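Engineer: Fold the stuff below for me.
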Amino acid sequence: MTNTIFQGKSLLKEIDFTQAELAYLIDFAIHLKALKKANIPHQYLAGKNIALLFEKTSTRTRSAFTVAANDLGAHPEFLGPNDVQFGKKESTADTAKVLGSMFDGIQFRGFKQSDVETLAAESGVPVWNGLTDTWHPTQMLADFMTIKEIFGDYVGKNLVYIGDGRNNMANSLLVTSAILGVNITILAPDDLQPEAGIQQIAAEKAAETGSKITITSNLDAVKGADIIYTDVWVSMGEEDKYDERLEALMPYQVNAELFAKTGNDNCIFMHCLPAFHDLDTKTMSEIHDKYGYDELEVTDEIFKSEKSVVFQEAENRLHSIKAVMAATLGNLFIPKV
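Structural biologist: Now for the predicted structure:
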């Protein structure tokens, strides 16, 4: 008997799954992590072929999907922007049909949410969203897995996301927190707060779970936070916006002063990475030369402190992605969730 809950389903955005289903995937990821650490084989996808489609560059997502596929016994094939047309010479729908006839599952990391939706509708195989401009669901599983590992649970915890509140990370954290019963604050300048449609989705989910949602520009909103979360201030494709973003968001930098405002000695710091916390990158060196800043969304002090769990969070991309791939493609016996 195979499971009918996940088998053959795609993960395109967080609301594709219920609270119970997301919770199962998080717990399954923790289990798979334990198997990996104990060197216990778990090749649920032996003989499967996985297409990894990348319009956007990637370190963690590509590495996690590749290692996850290998650990599960599948064969991953990387297809970059020069390998797949994505509407340039061939429609996304036509590409989806071709890939679906050859591969058992498809990962997509790119710009338009409509592209990943088309891949899922036309390919006939599970499609997993490795990031679009709108959503980042595999990151969410890793994030709430990390929170559960540290605190024992995520329900009722207070998560404050600070910075650019209109990007895919803010969207995903807002909606996923609401689904899972996590209290979520989006702390951002008034003109960088989530779109009304995203807020509406979150409000509907929060009404079911009791999650408290706060969207504000007031820095005092960090009081009582269990998790401070930030992301880069300029997303891929927005590199022309540095001038306005730096001016608007420097007051929202995660630093020791901000952490002191939480009043919680156990508050942790999270970031999906990469982070601009020092001058050891070409991008930050250029920003330093032009604007004089040594660090942006988070200070080096906080990034390297005991409060920071960013590398545990990064590793968990592997285990949570593995859980999604196995559950949706592995014909696992999951009687109910």
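Engineer: rest of the way, CA atoms for contacts and neighbours
Structural biologist: Noted.
Engineer: Please report the distance of the residue nearest the centre of the chain from Phe54.
Structural biologist: For the chain, Gln139 is the residue whose C-alpha lies nearest the centre (CA atoms, centre = their mean; 2.1 Å). From Gln139 over to Phe54 the distance is 16 Å, taken as CA to CA, to the nearest Å.
Engineer: Sequence B follows; please return its structure for comparison with A:
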Amino acid sequence: MATRHFLTLLDLSSDELSYLIRRAISIKNGLKTHGPTYTPFSNRTLAMIFEKSSTRTRVSFETAMAQFGGHALFLSSRDTQLGRGEPVEDTARVLSEMVDAVMIRTFSHQGLEAFAAASSVPVINALTDDYHPCQLLADVMTWTELRGQIRGKTAVWIGDGNNMCHSWINAARQFDFQLRVCCPEGYEPRQDILAAAGERVTILHDPQQAAQDADLITTDVWASMGQEEEQAKREADFSGFQVTEAMLDRAAKDVLFLHCLPAHRGEEISATLLDDPRAVVWQEAGNRLHAQKALLEFLLLGRVES
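Structural biologist: You can find the predicted model right below:
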């Protein structure tokens, strides 16, 4: 099988993504029933390069490899020659000779693309400044588990037009649902990503209007990693964009609330929102493990229908 990478949701077809969601749910159910007895990755190794810190990403990928019978190597920029200026293409070529796949959590999406272009083993985007596709696999999986088919439904993104927003826009294209992006003026997502989604995505600036009759509402922190110095300005600019229980009340009766975490209670969400039964963020976080297992399996072994 030719080497496949997963840098954005657009790297897989809609059919392949739908397969991944079904497969992730199957893997999760099998783990609950039988424990970690399915071990297709004997002697397989995943290199995990972290230039940005992480909790959920590291734990989920490392656990996925362990439960599949494989091994994960944690590499920070301090642990590799990347931190001393080795070209990313050279690192990619070296790792391709030693490991079965590479997962990268970094700043520059262009740097990730350069790494993948030089790699002969699958490369997975575990977050860049532009995209976070692995999170969307877990998000769509959670939505599917709880509400079934997402095609034709309406999701609402409230907050910055950031990497998560970009991946939600790509998800609307690939999974065929409507997305309302609601952000303060000046914080819109990239125009090229928006334009490619066509009529599936609508830009709004009124959170209450955006939430009306929505099937799902999601958000993210107002200042992402690397934007900490903008915190005070962003808090002022995002005034009125906090997701609250009252906002969910404007949505559909069976609305779900998602958040990629970590959440800043009292900022982008009300202090008690995560205690609301409509918030399913813990299930969403746990699904990172199962969705990434399905992704790793697909990239290394191809389809495994169950």
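Engineer: TM-score of the superposition?
Structural biologist: The TM-score (TM-score structural alignment, normalised by the length of structure 2) is 0.95; 304 aligned residues with a CA RMSD of 1.6 Å.
Engineer: Check the alignment and tell me where the residue nearest to the centre of structure 1 lands in structure 2.
Structural biologist: Correspondence of Gln139 of structure 1 to structure 2, assessed by TM-score structural alignment: Gln135.
Engineer: isn't its match right up against Leu261?
Structural biologist: No - with contact defined as CA atoms under 8 Å, Gln135 of structure 2 and Leu261 do not form a contacting pair (10.0 Å).
Engineer: From what I see, the residue nearest to the centre of structure 1 and Cys272 are in contact.
Structural biologist: Yes - when contacts are counted by CA under 8 Å, Gln139 of structure 1 is listed as touching Cys272 (7.3 Å).
Engineer: Tell me how far the aligned partner of His71 of structure 2 in structure 1 lies from Gln107 of structure 1.
Structural biologist: For His71 of structure 2, the aligned position in structure 1 is occupied by His75, per TM-score structural alignment. Going from His75 of structure 1 to Gln107 of structure 1 by CA to CA gives 13 Å.
Engineer: Mutual contacts of these two, please.
Structural biologist: Taking CA atoms under 8 Å, 6 or more residues apart in numbering as the criterion, His75 of structure 1 and Gln107 both touch Ile50.
Engineer: For these two, indicate the residue with more neighbours.
Structural biologist: Of the pair His75 of structure 1 and Gln107, Gln107 is the one with more neighbours under other CA atoms under 10 Å, namely 29 against 20.
Engineer: Any figure for the gap between Leu159 of structure 1 and Ile215 of structure 1?
Structural biologist: Counting by CA to CA, the gap from Leu159 of structure 1 to Ile215 of structure 1 is 12 Å.
Engineer: err, Ala34 of structure 1, not the other one
Structural biologist: Counting by CA to CA, the gap from Ala34 of structure 1 to Ile215 of structure 1 is 37 Å.
Engineer: Helix, strand or coil: sort out the counterpart of Thr66 of structure 1 in structure 2 for me.
Structural biologist: Counting by TM-score structural alignment, Thr66 of structure 1 lines up with Glu62 in structure 2. With DSSP: H, G, I helix; E, B strand; the rest coil as the basis, Glu62 of structure 2 sits in helix.
Engineer: and if you look at Met164 of structure 2?
Structural biologist: Met164 of structure 2 is classified as helix under three-state DSSP.
Engineer: same thing with the one 5 residues further on?
Structural biologist: Under the three-state scheme (three-state DSSP), the conformation of Ile169 of structure 2 reads as helix.
Engineer: hang on, the earlier thing: from what I see, the match of His71 of structure 2 and Ala68 are in contact.
Structural biologist: No - the pair His75 of structure 1 / Ala68 is not scored as a contact, 10.0 Å apart, by CA under 8 Å.
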